[in-house]
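In: Predicted coordinates and the sequence they were generated for:
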Amino acid sequence: MTDDSKRPPGRHRRPLLAAAAVLLATGAAIAVPHLADAATTLQSLAAAKGKTVGFALTSSYLSEAAYKNIADTEFNLVVAENAMKWSETEPSRNSFTYTAGDAVANYAASSGKQLYGHALVWHQQYPGWVDGISSGTDLLAAMKNHIANVAGHYAGKVVAWDVVNEAFEDNGSRRQSIFQQRIGNSYIEEAFKAARAADPAAKLCINDYSTDGINAKSTAILNLVQDFKARGVPIDCVGFQAHLILGQVPSDLQANLQRFANLGVDVRITELDVRMTTPSDASKLATQKSDFQKVFTACANVTRCTGVTVWGITDRYSWVPEVFSGYGAALIWDDNYNRKPAYDGAAAGFGGTTTTPTPTTPTPTTPGPTTPGPTTPGPTTPAPGGGCAVGYTVNQWNTGFTATVNVKNTSGTAINGWTLAWSYSAGQTVTQSWSATVTQSGSAVTAANAAWNAALPAGGSTSFGFNGSHSGSNPAPAAFSLNGTACTVA
């Protein structure tokens, strides 16, 4: 579950200035970390894996030495927090201003960082004059003109754009934004076409929240990507915001990223933060460290995951406290620029070492393939009687479905190499899988572990998923067996 499932309408990502004012007024000391002296940084770990680690920037904060030192040293990608949105770039119709956006772009260029564009079309933070357009034809023209000018202005400077942001509801239906209501379903397609015309080199992404796990909303976006790819509509990438609640990283995050990557698009964690009730304490910070590690690990294990962007550097400027009363401490550095355990979690997820104890959840050391292929596991350890539990969830539509399967070793003995077996009773057919090799013979289906998730420690679990087809009836399997031993069905 992500925190945006409870996000109130009208949310603006504006920084908190009150905390900064208090610190300055009281003379509280703020240490300037000498990160350039560190043996490794987040950006060096990311670069070693061919990925980027980014942050959302409000350029005025660069005047603070501590902020700028972290920005310069730890990241190799930057995204404008607000400066490139419609309300900022076209406050009145066909009158464009790029001062704030150019400050972010100039910083990226001068510091050798990639620049990520955010966001061309969004149902929030657009100027009031847009509401005054009653004609769908006129609104489409205004939208395409906006994209042509803004994407055109930054052509050759950005590596990717969030072309359309937050276009779907949690139930998978289209969000009834002004664009959806007045233009119709075609507005997303038209936005992507306009962006491609404005900047043929930039990768074009759709971005949304509460899509980090496999659910109705992420599946709706998956279906849109499939449709666009089939019809030749330009789309290159999908962004997963990952505004998360402490301890609630979806167990199928990696599987979800992989199923999009299997369609031939890049994926990215675009706005990561992990909020907690405040004040923080050692236990909460340890959980947050584990959460950051899980997210970075998931990206590391998906070849087409381009990287992770965190939605800010320091807790003192996070958007979370002003939107979610009683919550905060969501980022990697605290209010005084002290590095939190979350840093070690992020570093470990991208293959670095940690200075504090690592979480008990094992980190895969061998990334799974982009398209899972047959594996040759070593000898399997039979699951003790009653020693396994299986959860099976489905999102379905028309004659298709996506299934997520969670396998848990409930015994006291580790399992090394596993095969899960079940049967379908209504003629369902598996068409595509990820995080396991799924084969089918008639009604009988088997799923064998991938190379990186073969080991299930006592009490450990893993998830995999697949797409399938059905003829109108799609009952869940009645029974599962793990390495020949019957499992309980959760």
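Out: Looks like it arrived, so ask away. From a predicted model like this one, the values you see are computed outputs, not experimental measurements.

In: C-alpha only now, for contacts and for neighbours.
Out: Will do.

In: Please list all residues in contact with the closest residue to residue 194 other than its chain neighbours.
Out: Of all residues not flanking residue 194 in the chain, residue 144 sits nearest, at 5.9 Å (C-alpha to C-alpha, 6 or more residues apart in numbering). Going by C-alpha atoms under 8 Å, 6 or more residues apart in numbering, residue 144 touches 190, 191, 194.

In: Just to be sure, the second one is in a helix?
Out: Yes. Counting by DSSP: H, G, I helix; E, B strand; the rest coil, residue 191 is found in a helix.

In: What separation is there between the nearest residue to residue 76 once chain neighbours are set aside and residue 48?
Out: Excluding its sequence neighbours, the residue lying closest to residue 76 (C-alpha to C-alpha, 6+ apart) is residue 113, at 4.6 Å. Distance of residue 113 to residue 48, given as C-alpha to C-alpha, to the nearest Å: 15 Å.

In: Mind listing residues that contact the biggest strand by length in the chain?
Out: In terms of residue count, the longest strand belonging to the chain (DSSP state E) is strand 266-277. Outside of strand 266-277, the residues within contact range by C-alpha under 8 Å, 6+ apart are 3, 56, 207, 236-246, 257, 260-261, 284, 288, 291-292, 299, 304-311, 320, 326-331.

In: next helix or strand past it?
Out: Using DSSP states H and E, the helix or strand that directly follows strand 266-277 along the chain is helix 282-300.

In: take the one below as the second:
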Amino acid sequence: MVLGTASVVGAATLVLGGVPAYAAAPHSTPASHQHDDSLRDLGAEYGLRIGTAVSPAGLQDPEYREIIAEEFSSVTAENEMKWETLEPVRGEYNWGPADELVEFAKENHQLVRGHVLLWQNQLPAWLTEGVADGTIGTEELREILRQHVYNVVSHFKGDIWHWDVVNEAFVDDWETGDFESGIHPERFWVQHLGPEILADVFRWAHDADPKAVLFYNDYAIEHMGQKSDALYAWVQEQLAAGVPIEGIGFQTHLSTEYGFPGGFQENMQRFADLGLDIALTEVDVRTFVDSPETQEPLTPALQQQQEDYWRQTIEACLAVRECVSYTVWGVSDEQSWVPGWFTGMGSALLWDENLERKPQYYVVQDVLETADAKHRTGRGAGRN
């Protein structure tokens, strides 16, 4: 997903509360020791980019800026490349904040994940209102979208490693109804332009920047199930038709309220076996906490479960050679979107509200430090 810190983007993951428990049981162990190496340096030993979502406004904080520069080798704009932020007034693009992040990445030898080209949320009011009142018809809407994709991808051409091209277009496992293709018929773009628009956006993005790696990105596809199966079948069809889909983004918003996704590694691998890159794009692990301010897990068992989920996500990524990117959705709990959307939950990230490293950080660091040597070979940093 593409979650902002307190924005409508959280709406899609809200429905995760209805997901049945997954099959796998926790088996976590605390981090055995702490290391001096940064996450980005440890990830580099595997050809794995360790990333985070960034708000350019937050870069004004020297401590926050230093953590991002030292610990991460890729960055994702949390909101600044979404349509409502880029073009709040029709025909007037606001490139400044996104350009600032790109420049920061260049200064710190980081890659940039572009986020996002087609999504039903965080669209500018002039667009949604125009469609609603009939002043923007179907043909014009398609042309507006096509031009937007070309404008955005061309503006950042050469600066973006991965683009999340299509985001959250498939029906969730817990939804009921006749969803034969798995593509949700009531999501904005499919509702107005038909399911074929998803392939068109990939083609337009590729035309605008042939070197950027193009991803489909979604939540709750980590486990084997109806949604991931439908996506898998659709991707196979699109690849056979020559649609330039080159990667799958597993958002990986997890919660201790549910079991760890069953078959996570195997699910990533089956997509990788189609010739695709794999990325964990928005990793966080929420749990029940004492308050939104301090965000301390309510019990040691919940803390242990969080640590185990972090361990399993990074281990699964390392085990799939095509997993080239592991992005955490934010730096500190103080900035996390979780408390604003899930009552009573938080502690979802690797740093606390005071920008102190949490046990979860050391779990990820420990896995990267001690993983089997076989994971250190045969993996590149993606198609670029």
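Out: Received it, and whenever you're ready, just let me know what you need. Please read all numbers here as calculations on a predicted model, not as lab measurements.

In: quick revisit: which position in the second structure pairs with the residue nearest to residue 76 of the first structure?
Out: Matched across to the second structure, residue 113 of the first structure falls on residue 110, judged by TM-score structural alignment.

In: residues near its match, how many?
Out: The local packing of residue 110 of the second structure (other C-alpha atoms under 10 Å) involves 22 other residues.

In: Let me see the contact set for it.
Out: Residues in contact with residue 110 of the second structure, defined by C-alpha under 8 Å, 6+ apart, are 72, 73, 74, 75.

In: Out of the residues you listed, which are shared with the first structure?
Out: Checked against the first structure using both residues aligned by TM-score structural alignment, their matches' C-alpha atoms under 8 Å, the contacts of residue 110 of the second structure keep these contacts: 72, 73, 74, 75.

In: and the counterpart of residue 170 of the first structure in the second structure, how many residues sit next to it?
Out: Under the alignment (TM-score structural alignment), residue 170 of the first structure pairs with residue 172 in the second structure. Neighbour count of residue 172 of the second structure, defined by other C-alpha under 10 Å: 23.

In: on that earlier part again, most neighbours among the contacts of residue 144 of the first structure, which one?
Out: Sorting the contacts of residue 144 of the first structure by how many neighbours each has (other C-alpha under 10 Å) puts residue 191 first, at 24 neighbours.

In: How much space separates the residue in the second structure that that one lines up against from residue 147 of the second structure?
Out: Alignment note (TM-score structural alignment): residue 191 of the first structure maps to residue 201 of the second structure. Going from residue 201 of the second structure to residue 147 of the second structure by C-alpha to C-alpha gives 10 Å.

In: Over to residue 3 of the second structure?
Out: For residue 3 of the second structure, the distance to residue 147 of the second structure - C-alpha to C-alpha - is 24 Å.

In: same thing with residue 170 of the second structure?
Out: Separation of residue 170 of the second structure from residue 147 of the second structure (C-alpha to C-alpha) stands at 24 Å.

In: who has more neighbours, these two?
Out: The residue with more neighbours, out of residue 170 of the second structure and residue 147, is residue 170; 21 against 13, by other C-alpha under 10 Å.

In: The more buried one contacts residue 232, correct?
Out: No. Contact criterion C-alpha atoms under 8 Å: residue 170 of the second structure and residue 232 do not qualify, at 10.9 Å.

In: So which bit of the second structure is stretch 261-268 of the first structure matched to?
Out: Alignment of stretch 261-268 of the first structure against the second structure: residues 272-279, by TM-score structural alignment.

In: Please apply the same query to stretch 80-97 of the first structure.
Out: The aligned range for stretch 80-97 of the first structure in the second structure is 77-94, by TM-score structural alignment.

In: mind listing what's buried in that stretch?
Out: For stretch 77-94 of the second structure, burial by neighbour count (16 or more other C-alpha atoms under 10 Å) applies to 77-88, 93-94.

In: wait, which of the residues you listed is closest to residue 191 of the second structure?
Out: Among the buried residues of stretch 77-94 of the second structure, residue 83 lies closest to residue 191 of the second structure (C-alpha to C-alpha), at 18.3 Å.

In: what number of residues lie near the closest residue to that closest one other than its chain neighbours?
Out: Nearest residue to residue 83 of the second structure in three dimensions, chain neighbours excluded: residue 123, at 5.4 Å (C-alpha to C-alpha, 6+ apart). Using other C-alpha under 10 Å, residue 123 of the second structure has 18 neighbouring residues.

In: Residue 123 of the second structure maps to what in the first structure?
Out: Under TM-score structural alignment, residue 123 of the second structure pairs with residue 126 in the first structure.

In: which residues touch stretch 164-176 of the first structure?
Out: 5, 119-123, 177, 180, 188, 191-192, 205-210, 216-221.

In: pretty sure the match of residue 123 of the second structure is in a strand, no?
Out: No. Residue 126 of the first structure: not assigned to a strand; according to three-state DSSP it is coil.

In: ok, it - contacts?
Out: Here residue 126 of the first structure is in contact with 85, 86, 87 (C-alpha under 8 Å, 6+ apart).

In: now, which of these lie within strands?
Out: Here DSSP E is the test, and the contacts of residue 126 of the first structure give no hits in strands at all.

In: quick check, nearest of the residues you listed to residue 10 of the first structure?
Out: Taking C-alpha to C-alpha as the measure, residue 10 of the first structure lies nearest residue 87 of the contacts of residue 126 of the first structure, at 13.3 Å.

In: contacting residues for that closest one?
Out: Listed by C-alpha under 8 Å, 6+ apart, the contact set of residue 87 of the first structure reads 125, 126, 127.

In: State whether the first one and residue 12 are indeed in contact, as I suppose.
Out: Yes. Using C-alpha under 8 Å, residue 125 of the first structure is in contact with residue 12, at 7.1 Å.

In: The two: who's more crowded?
Out: Taking neighbours as other C-alpha under 10 Å, residue 125 of the first structure and residue 12 compare with residue 125 leading, 17 against 12.

In: okay, now the aligned partner of residue 317 of the first structure in the second structure: neighbour count?
Out: Using TM-score structural alignment, the partner of residue 317 of the first structure in the second structure is residue 335. Counted with other C-alpha under 10 Å, residues neighbouring residue 335 of the second structure total 20.

In: Residue 324 of the second structure versus the aligned residue in the second structure for the residue nearest to residue 194 of the first structure, what's the distance?
Out: Mapped onto the second structure by TM-score structural alignment, residue 144 of the first structure lines up with residue 146. Note on residue 146 of the second structure: its distance to residue 324 of the second structure, by C-alpha to C-alpha, is 29 Å.
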